[in-house]
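J.: the sequence and its predicted three-dimensional model are supplied below.
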Amino acid sequence: MKKNLAILTVFLFSFAFLSVVVGIIEIGLMVLDTEIIANSDPKVMAGLIAEELVSAAIVLIISPFTSAIGLIILLFNKYRARWYFWTCLIFTLPYVFFFPIGTIVFSITWFYLLYKKREFNNNHPVNVAT
């Protein structure tokens, strides 16, 4: 159960990255669309781009709130694997730019993870041959 909560936490933290991927895919699909002509009116093109990026924008707007849920899970979950530590650090990095909620989540997450770093490193001891 603890590992499943860790996976859920990483998924919730990854929403900022997910929105970028969704945006790139949507723009790529728009470029491949044969109905759009390159010589179209700039206002029409701007409207089409805006339509394509709506779902990415929704994910981006929701992501600070999902990361706050992920932070709560992280704080109460006792799972301490090295991969969990590093993925949480990496996936919360973009939230420093989502002021104020994302920045608060970023600060608390990084402080907590760096404060508890030894617990995450000691979970998987390495056997040293003597």
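T.: Happy to help now that I have it. Given the structure is predicted, the values throughout are model-derived calculations rather than measurements.

J.: for the rest of this, base every contact and every neighbour count on C-alpha atoms.
T.: OK.

J.: which helix in the chain has the most residues?
T.: Using DSSP state H to define each element, the chain has its longest helix at helix 54-76.

J.: so what touches that helix?
T.: Contact with helix 54-76 is made by 5-6, 8-10, 12-13, 15-16, 18-20, 22-23, 92, 95, 98, 101-102, 105, 109, 112, as judged by Cα atoms under 8 Å, 6 or more residues apart in numbering.

J.: in it, which residues are buried?
T.: In terms of neighbour count (16 or more other Cα atoms under 10 Å), helix 54-76 has its buried residues at 56-57, 59-60, 63-71, 73-74.

J.: structure B:
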Amino acid sequence: VFVLMRAPDLAMTQLVIETITTILFLLVFYHLPNVRRDKVHVGKEAVKLSIALLMSLFVVTFVIIAQQEQAFNKISSFYEHSDKLAGSKNIVNAILGEFRALDTMLEGIVIMIVGLGIYSLIKFKIRKGDSDARK
């Protein structure tokens, strides 16, 4: 698909982001502690279930109401002419390179910060395990 649309940069971006995200998820799942649940309280579970059902009903109602109204102008014409506005031959490159470049950069920064946080938690766990073993 990326070859047909002449967007190899988009293919590389998607490949790198998905690979990094998958590796981070696997690392987090590998280092999660085994947590056992205590006794299940039926009353607490019923309250949680009722809150979840009420919130689901609220969200569905909100979505149905929001679909009924035309609050904003449609932006499809903007995207139809985005390649001319950006001076690009490919609409995908125009949108990613010109209009979403800052957003894409900030997404990468967020993923790097999350990776550093996970790395520091793993190192903290290893150090804590070493100090517990010495006692």
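T.: Received it, and whenever you're ready, just let me know what you need. All of these numbers come straight from a predicted model, not from anything done at the bench.

J.: tm score of chain vs chain?
T.: TM-score for the superposed chains, counting by TM-score structural alignment, normalised by the length of structure 1: 0.26, backed by 51 aligned residues with a Cα RMSD of 4.1 Å.

J.: of the contacts of helix 54-76 of structure 1, which belong to strands?
T.: Residues of those located in strands (DSSP state E): none.

J.: need the buried ones from those selected in PyMOL.
T.: Buried members of the contacts of helix 54-76 of structure 1, defined by 16+ other Cα under 10 Å, are picked up in PyMOL with:
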select buried, resi 5+6+8+9+10+12+13+15+16+18+19+20+22+23+92+95+98+101+102+105+109
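
J.: out of the contacts of helix 54-76 of structure 1, name the ones that lie in helices.
T.: Mapping the contacts of helix 54-76 of structure 1 onto helices (DSSP H) picks out 5-6, 8-10, 12-13, 15-16, 18-20, 22-23, 92, 101-102, 105, 109, 112.

J.: just checking, what packs against the host helix or strand of Ile17 of structure 2?
T.: Per DSSP states H and E: Ile17 of structure 2 is located in helix 8-30. Packing partners of helix 8-30 of structure 2 (3 or more Cα pairs under 8 Å, 6 or more residues apart in numbering; DSSP states H and E): helix 101-134.

J.: show me what counts as buried in the helix it packs on.
T.: Under the neighbour-count criterion of 16+ other Cα under 10 Å, helix 101-134 of structure 2 has Gly115, Ile118, Ile122 buried.

J.: how big is the angle separating it from helix 8-30?
T.: The directions of helix 101-134 of structure 2 and helix 8-30 differ by 20 degrees, with axes from the mean of the first three to the mean of the last three Cα atoms, to 10 degrees as the criterion.

J.: so the helix or strand hosting Val31 of structure 1 versus helix 54-76, what angle?
T.: Per DSSP H and E: Val31 of structure 1 is located in helix 15-32. Between helix 15-32 of structure 1 and helix 54-76, the angle comes out at 160 degrees (the same axes, to 10 degrees).

J.: from the contact counts, what lies against the following helix or strand past helix 15-32 of structure 1?
T.: Following helix 15-32 of structure 1 in sequence order, the next helix or strand is helix 42-52 (DSSP H and E). The contact analysis (3+ Cα pairs under 8 Å, 6+ apart) places helix 42-52 of structure 1 against helix 15-32.
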